[in-house]
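[1] this one's sequence-less:
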C-alpha cells in the first residue's frame, strides 16, 4: 500500500535538516521531495528547458526555486 505524506515546516532549518537527512534513504523504497504550487512547477519546467540550452552552450546554468541563472546573470522571463 502506497501512502504519501505531506509536511509543512514552520522553520527553514527544520526543513533543511530533513532534506539533508534524506541521503540516509538511499537504497530504500522511501524518498523526500519538495512540493511546489502548480504555477511554480510549470515555470520551473520551462526554466529547466532553457537551462538545458544554456548548458549546451558551455555555460553554467542553475535553476533556483523559480529563477534561472545562466553564468552569473539572472534571466528575468521564462
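    It's in. Just so we're clear, the structure is a prediction, and the values are computed from it rather than from any experiment.
[2] CA atoms for contacts and neighbours, from now on please.
    Will do.
[3] which helix of the protein spans the most residues?
    helix 38-56 (DSSP state H).
[4] Against that first model, consider the following:
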C-alpha cells in the first residue's frame, strides 16, 4: 500500500501504523498546519491506496487512520 504525503508524492508503507508514522513525520518535518486558519502551509496528504490505486483509508492530521475516503461521525479509527 502507499500513503500520499502531498497530492502527488506517495511512499510505500507496510501497514497502517507505518502510514501514520510517515504522515506525522512529514507534517512535523515540514512544519505544516492543519489548514484550519493556520498561518502554516496546510497539510494536503494522508490518502492510503492499495496496490491497485484504490483509496482504502486516510490518515488525519493527528495521525489517526480512518476507513474510507473521509471522516464521518461515529467512525472508529483503524489505528491511533
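    Yep, that arrived. Treat the numbers as computed from the prediction; the structure is a model and nothing was measured.
[5] Send over the TM-score of the superposed chains.
    With the length set by TM-score structural alignment, normalised by the length of structure 1, the two chains reach a TM-score of 0.34; 52 aligned residues with a C-alpha RMSD of 4.3 Å.
[6] returning to what we had before: helix or strand next in line after the longest helix of structure 1, which one?
    strand 61-64 (DSSP states H and E).
[7] Okay, buried residues for that next one please.
    61, 62, 63 (16 or more other C-alpha atoms under 10 Å).
[8] Throw those into a markdown table and include distance to residue 49 of structure 1, thanks.
    A markdown table is the format used below for the buried residues of strand 61-64 of structure 1 (distance: C-alpha to C-alpha, whole Å):
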| residue | distance to residue 49 of structure 1 |
| --- | --- |
| 61 | 11 |
| 62 | 11 |
| 63 | 10 |
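[9] Could you measure from residue 46 of structure 1 over to residue 69 of structure 1?
    13 Å (C-alpha to C-alpha, to the nearest Å).
[10] More neighbours: these two, which one.
    residue 69 (17 against 14; other C-alpha atoms under 10 Å).
[11] Find the residue closest to the more buried one in space, skipping its chain neighbours.
    Leaving aside its chain neighbours, residue 69 of structure 1 sits nearest to residue 62 (5.1 Å; criterion: C-alpha to C-alpha, 6 or more residues apart in numbering).
[12] ok, now residue 54 of structure 1?
    Per C-alpha to C-alpha, 6+ apart, closest to residue 54 of structure 1 is residue 61, 6.0 Å.
[13] Would you mark the buried spots in the strand ranked longest in structure 2?
    If you go by DSSP state E, structure 2 has its longest strand at strand 55-59. Across strand 55-59 of structure 2, burial judged by 16+ other C-alpha under 10 Å covers 55, 57, 58, 59.
[14] will you turn the residues you listed into TSV that also has distance to residue 17 of structure 2?
    Putting those into TSV (distance: C-alpha to C-alpha, whole Å) gives the following:
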residue	distance to residue 17 of structure 2
55	17
57	12
58	12
59	10
